[in-house]
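1. all I have is the shape, not the residue letters:
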């Protein structure tokens, strides 16, 4: 209920309505989704890179490793990793949109609205999840005729896992954009410097079992390694495998840390 105050003349007036974080977050998410709904081709176009990986890198894996891959099926091993790649690439670059809004003044106009500062970040992150799930669904449907086997329950849990990871990475990306807003070129330097080592050390593209000891040790410290392993287990229908638990734990910690840092940075934004 809104607060009621008395004016000097004795008449009752209604104070400003109490804000709702859920309502504010929904408003921000709807605002961010509107351009995507008006131009859905942008979502499809962003799938060109992962489709090239599937079309060109997948046959190389089958020809060179074949049955040496865990599980013996190249698509069951590689497609879940590509879905994680989509989450990693898409979520890590969303801070560039915030940088553009800061350059045009749109971000400052959002800051002076009564919306909660935390909703400005959470709403944006949730928008990216909608896009991510749509892209993942397209990739899975495209690969079904090529022999990729779909386990519906595992696939749904896999999408949930990707959503949790995407929230964390998006939040880190927004925090980075806010930190380097006066030197926006630094965003791409940091993003690229972190992105590729994390991707390679996750075992996303090649198995790491035959790699040197130092590489396997770094892989064990990489949260993305556990998410990739969990996605492969879930899309294989192995819902109770230990990697699934570790994957959700790694994604959950990433999301919690990313949200904490991102919300703190947004609240301090000016």
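-> Arrived safely. Model, not experiment: these values are computed from the prediction. Numbers count the residues shown, from 1 in each chain.
2. CA only for contacts and neighbour counts going forward, please
-> OK.
3. quick one, helices of the stretch 151-270 of the chain?
-> Under the criterion DSSP state H, counting those that start in this stretch, helices of the stretch 151-270 of the chain are mapped to 152-179, 185-200, 213-220, 223-235, 242-267.
4. ignore the last one, the stretch 1-150 of the chain
-> 21-38, 41-45, 48-52, 58-64, 74-92, 95-104, 106-111, 117-143.
5. ok so, going back, can you lay out the helices of the stretch 151-270 of the chain as TSV showing distance to residue 30?
-> Formatted as TSV, the helices of the stretch 151-270 of the chain follow (distance: least, CA to CA, whole Å):
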stretch	distance to residue 30
helix 152-179	16
helix 185-200	26
helix 213-220	37
helix 223-235	28
helix 242-267	19
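6. go through the helices of the stretch 1-150 of the chain and pick out the most buried.
-> Among these, helix 74-92 has the highest mean neighbour count (mean count of other CA atoms under 10 Å), at a mean of 23.
7. now do it and helix 223-235, the angle between them.
-> In terms of direction (axes from the mean of the first three to the mean of the last three CA atoms, to 10 degrees), helix 74-92 departs from helix 223-235 by 130 degrees.
8. ok now helix 74-92, how far from the chain's centre?
-> 11 Å (CA atoms, centre = their mean, to the nearest Å).
9. please apply the same query to stretch 105-124.
-> Relative to its chain's centre, stretch 105-124 lies at 20 Å (CA atoms, centre = their mean).
10. another one to put next to it:
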């Protein structure tokens, strides 16, 4: 008489260690970056849009705002970089939402990797793309006549933008997790980003605005970021705006990182 053989259930894998989790994150970051080779359009949004904004703002508004395109370029490049960097965080939200809708995260979750690695890999890859976008804008700005105060200031401005974009990415991750589809992600993202970027010191002097609007602009975290980057790039008081920007970045991350992580764990 044949006897049935019972196979003991496989024990669940233990928790992934910190070093292994970092290795998984690095691998998935590279995976997201390598996709650009097969789908160059992923980088086009972060290449064409900044060039278009820089040229339009400089040559359409420059003469009216500052009397010359060169003077306005010196003033506005920091603001255009900030606007582009913050809007680029929407790509993180859209990409995460799309991956979840397509079941990519379900396939990744079946692998013996850290559960946070797909999320961290996406955010890290998008920050890398942002650095490319900022360097592209700085290169074009130099070609158009922009003159920074020094190399150290340029490096500091790029680093500060990356730190703030990382904090804002968690807000966008939350948007990507709670929105039903990519279209709603973009709608919610624009509702957040447009008021923050345009009601700031990015494109015009705060003193030219109505008094009631100035009260908001002065406490807007984007104003602190723009003022800090402008000071690093072309000179001016640095310490106050940089400290305020870092405090805002820390506050945004403290609020939205746990909310984004909880929403991610529920969706994935």
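-> Thanks, I have the structure now. As the structure is a prediction and not an experimental result, all values here were calculated from the model.
11. please name whichever of the helices of the stretch 1-150 of structure 1 is nearest to residue 202 of structure 1.
-> Comparing those against residue 202 of structure 1 with CA to CA, the closest turns out to be helix 74-92 (9.3 Å).
12. count of neighbours near the residue lying closest to residue 21 of structure 2 once chain neighbours are set aside?
-> Among residues not flanking residue 21 of structure 2 along the chain, residue 114 sits closest, at 5.2 Å (CA to CA, 6 or more residues apart in numbering). For residue 114 of structure 2, the neighbour count with other CA atoms under 10 Å is 19.
13. coming back round to it: nearest to residue 205 of structure 1, of the helices of the stretch 1-150 of structure 1?
-> Using CA to CA, the helices of the stretch 1-150 of structure 1 put helix 74-92 closest to residue 205 of structure 1, at 7.4 Å.
14. can you find the partner of residue 137 of structure 1 in structure 2?
-> Superposed on structure 2 with TM-score structural alignment, residue 137 of structure 1 falls opposite residue 135.
15. winner for burial among the helices of the stretch 151-270 of structure 1?
-> helix 223-235 (a mean of 26).
16. helices or strands up against that helix?
-> helix 74-92, helix 152-179, helix 242-267 (3 or more CA pairs under 8 Å, 6 or more residues apart in numbering; DSSP states H and E).
17. could I get these as JSON lines with distance to residue 44 of structure 1?
-> Below are those laid out as JSON lines (distance: least, CA to CA, whole Å):
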{"stretch": "helix 74-92", "distance to residue 44 of structure 1": "12"}
{"stretch": "helix 152-179", "distance to residue 44 of structure 1": "18"}
{"stretch": "helix 242-267", "distance to residue 44 of structure 1": "25"}
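18. ok, residue 216 of structure 2 - contacts?
-> Going by CA atoms under 8 Å, 6 or more residues apart in numbering, residue 216 of structure 2 touches residue 199.
19. what comes into contact with stretch 240-259 of structure 1?
-> The contact list for stretch 240-259 of structure 1 (CA under 8 Å, 6+ apart) reads 122, 161, 164-172, 223-224, 226-231, 233-234.
20. sorry, back to before: which ones are touching the counterpart of the residue nearest to residue 21 of structure 2 in structure 1?
-> Aligned counterpart of residue 114 of structure 2 in structure 1: residue 116 (TM-score structural alignment). By CA under 8 Å, 6+ apart, the contact set of residue 116 of structure 1 is 19, 21, 24.
21. quick check: the last one touching residue 119?
-> Okay, so that is residue 24 of structure 1. Yes: with contact defined as CA atoms under 8 Å, residue 24 of structure 1 counts as touching residue 119 (5.8 Å).
22. so which of the helices of the stretch 1-150 of structure 1 comes closest to residue 212 of structure 1?
-> helix 58-64 (19.3 Å).
23. average distance between that closest one and structure 2?
-> Comparison of helix 58-64 of structure 1 with structure 2 after fitting gives an average deviation of 2.6 Å (mean CA distance after the TM-score superposition for structure 1).
24. what is that helix packed up against?
-> Partner elements for helix 58-64 of structure 1 (3+ CA pairs under 8 Å, 6+ apart): helix 74-92.
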